[in-house]
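Asks: Need a 3D model of the sequence below.
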Amino acid sequence: MIPKVAVQTAQRVTVNVPVALEAKVVHTNNTNAARTTNTTAPLTVTVAHPAYTVFTLAAWHSLEDAVVAAEHALRTGALTLHTLHRAAPHFTNLAGAATFRQALRLINPHSESPRESGLKCKFFRAGLPAPLQQPIVHDSARSPIGRPDFLFDGTTGLIVEYDGDGKYGSPDNTEEAFLALHNERRREKRLLSVGLRMFRVHSNSYDDPEMMPDLIQAFHQQEKLRGGAAVPRCLIEGGYRAWV
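Replies: From the prediction side, this is the model:
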């Protein structure tokens, strides 16, 4: 049975319904064999449960779409991991169940933006090992350097950061942008000093087909530079595996 949620709203709602289902409408317009119904009265709308929406995205769209939507729902409180996993048996025998099971491995509450959710899907599909999300990295004196988006620990030591458009402040405030950039470069030098390397993904490179090959190349180069030496655990505090 498809789980549903009843949503009560007093806001203006546009509902597209098949002509055969139309009843007691205030105003209608023909829209591709359906009718658009407009009403300003309080309305209860029954919609698919967020867990079913995640399944539908995995089954009919992509792994990335499902994970991005699910983790956004976790951040906003529209969905919990417990509810998502409890709903999973409903979809076991449906087409798309395999992709949904992959999504369940990736979905967690630790991604802080849709791009972080999407990036780990790219890592997963590329066959990379699961990095840590949001670990705190320390220097040799145990002073915290920062909390990167992703850290491939083990014998790699590659940090991946997503730089959104607003990371370095407003483009209209050159002083603020300069200070933010200066602090970020200083942090990057401190990371290099403990044997870690930074790979940055920007808003204009996220969808670039060359981005992942470049990242994979950086991953293997960094692994080679470390010569098989593991990243010391004393440098890393906390963090969560990007998938299980």
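Asks: from here on, contacts and neighbour counts on C-alpha atoms
Replies: Noted.
Asks: and Pro114, how far is that from Ala70?
Replies: 10 Å (C-alpha to C-alpha, to the nearest Å).
Asks: next one: Asn38
Replies: 30 Å.
Asks: And for Glu62, the neighbour number?
Replies: One thing to correct before we go on: residue 62 is Ser, not Glu. Using other C-alpha atoms under 10 Å, Ser62 is surrounded by 15 other residues.
Asks: How about the one 5 residues further on?
Replies: Around Val67 sit 28 other residues, with neighbours defined as other C-alpha under 10 Å.
Asks: contacting residues for Leu119?
Replies: For Leu119, no contacting residues are found, by C-alpha atoms under 8 Å, 6 or more residues apart in numbering.
Asks: of Pro114 and Ala70, who's got more company?
Replies: Ala70 (31 against 16).
Asks: okay but the more buried one is in contact with Leu106, surely?
Replies: No - if you go by C-alpha atoms under 8 Å, Ala70 and Leu106 don't touch, sitting 9.9 Å apart.
Asks: Let me know the next secondary structure element after the helix ranked longest in the chain.
Replies: Assignment by DSSP state H gives helix 174-193 as the longest helix of the chain. Tracing the chain C-terminally past helix 174-193 and defining elements by DSSP states H and E, one meets strand 197-202 next.
Asks: What are the buried residues along that following strand?
Replies: Of all the residues in strand 197-202, those buried under the rule 16 or more other C-alpha atoms under 10 Å are Arg197, Met198, Val201.
Asks: Sequence B follows; please return its structure for comparison with A:
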Amino acid sequence: MRQKVASSGDYLKLAPATYISRADYFRLPREDMVRARAMAWAGARPTSVIAGLSAAALHDYPLPQWISSEPIELSLPNYHSSRPMSGLRPRHHPPALQERTVWVRNRFGLARATDPLLSGLDLARWHRRHLGVQALDQGLRRGLFSSDELASFVTGLGPLSGIKVLRQVARQATPFSDSPRESMLKSYLFDAGLPAPHQQAKIFHRSGAMLGRFDFFWPEISFAVEYDGQGKYLGEFGTDREEAVFNDLHRQHSLSNVGITIFRANKFNFPDGSAIEGIRELYRLLSMRNLPFVNGRWESAGLAWR
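Replies: Modelled structure (predicted):
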């Protein structure tokens, strides 16, 4: 990046007085595009703190495809200007939150950003609640903060815009989700009003052999839900497609034979909402049947929310 006014169309303005070669910029992954612009704006506003989606990019949180076109978010404690600034979305944290910052260094420089915990909460209250759950799940899984720290922090917050949302995402955050899609599915199950399922539930044969593992499991009605990524059918785990399909069918038959009903969410039925409706209806029907799974033949990482 260059700290000067570019005299050629070969350079792209990232922030006031900061430019980058267009060719170099458009070769960057979308996350690095955000990081480059965030560092440039932080340099242009030395008292600022990178926040929101921009801070999430610095912490390597899962982010939506549209992030590369979003304005950079900076927390500006003394921002009073009404003049719009292209490419920047000013934010403000109350004094109680302004100390939750960390220094972040990457290939584009060094700057202050909101810490991983606050960054996840800001995603929930400023953008989408499900993005916050995804980020907080990953933060817990990576050991960036603990469940007790998250719960204590949110409990101690006073009146704050979006506090109800923050309390909801704090309840939903766990270190058990294997993927961002699983975190998002969990958040939608919460919204659907379902009781908390167990996450990463292992099912055992009476011989003691493990039959399989489910993303979500309600043992009280022998009902399991999985998010089906397509990677396992495309050789992602070193198995060819035909073998992966065979193994999956064999596993499903084994689990069905011990009385478990399985629902599979995927990239086709999850985005249009039909997966959640199907899960809710199956839960209702299986609750009427009331056939719990055998005690002692399953275990889990823990409940999906508190």
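Asks: Overlay the chains and give the TM-score.
Replies: Overlay of the two chains. TM-score (TM-score structural alignment, normalised by the length of the first structure): 0.77; 218 aligned residues with a C-alpha RMSD of 3.0 Å.
Asks: chain center to the longest helix of the first structure, what's the gap?
Replies: 25 Å (C-alpha atoms, centre = their mean, to the nearest Å).
Asks: what comes up buried for that helix?
Replies: Of the residues in helix 174-193 of the first structure, Ala177, Glu188, Lys189, Arg190, Leu191 count as buried by neighbour count, 16+ other C-alpha under 10 Å.
Asks: One more: stretch 122-136 of the second structure?
Replies: Of the residues in stretch 122-136 of the second structure, Asp122, Leu123, Ala124, Arg125, Arg129, His130, Leu131, Gly132, Val133, Gln134, Ala135, Leu136 count as buried by neighbour count, 16+ other C-alpha under 10 Å.
Asks: Same check on stretch 160-167 of the first structure?
Replies: Quick answer for stretch 160-167 of the first structure (16+ other C-alpha under 10 Å): Val160, Glu161, Tyr162, Asp163.
Asks: With stretch 93-107 of the first structure instead?
Replies: Judged by neighbour count (16+ other C-alpha under 10 Å), stretch 93-107 of the first structure contains these buried residues: Gly96, Ala97, Thr99, Phe100, Arg101, Gln102, Ala103, Leu104, Leu106, Ile107.
Asks: Any idea which residue is closest to the centre of the first structure?
Replies: With distances taken as C-alpha atoms, centre = their mean, the residue of the first structure nearest its centroid is Ser117 (1.5 Å).
Asks: which non-adjacent residue is nearest it?
Replies: Val68 (5.2 Å; C-alpha to C-alpha, 6 or more residues apart in numbering).
Asks: where's the aligned residue in the second structure for that neighbour, which helix or strand?
Replies: Structural alignment (TM-score structural alignment) places Val68 of the first structure against Gln134 in the second structure. If you go by DSSP H and E, Gln134 of the second structure is part of helix 129-141.
Asks: With the first structure overlaid, report how far the helix or strand that comes right after that helix is off on average.
Replies: Going down the chain from helix 129-141 of the second structure, the next helix or strand is helix 147-155, by DSSP H and E. Average distance, helix 147-155 of the second structure versus aligned residues of the first structure after superposition (mean C-alpha distance after the TM-score superposition for the first structure): 3.3 Å.
Asks: which residues in the first structure does the helix or strand that comes right after helix 147-155 of the second structure match up with?
Replies: Next in sequence after helix 147-155 of the second structure, counting helices and strands by DSSP H and E, comes helix 163-172. The aligned range for helix 163-172 of the second structure in the first structure is 97-106, by TM-score structural alignment.
Asks: which residues make contact with that stretch from outside it?
Replies: 54-55, 58-59, 63, 66-67, 85, 91, 120-121, 242-244.
Asks: Would you mind giving these as TSV with distance to Gly77 of the first structure added?
Replies: Supplementary listing: these in TSV, determined by distance: C-alpha to C-alpha, whole Å:
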residue	distance to Gly77 of the first structure
Val54	15
Phe55	18
Ala58	20
Ala59	23
Leu63	21
Ala66	16
Val67	15
His85	15
Phe91	22
Lys120	21
Cys121	22
Ala242	20
Trp243	21
Val244	22
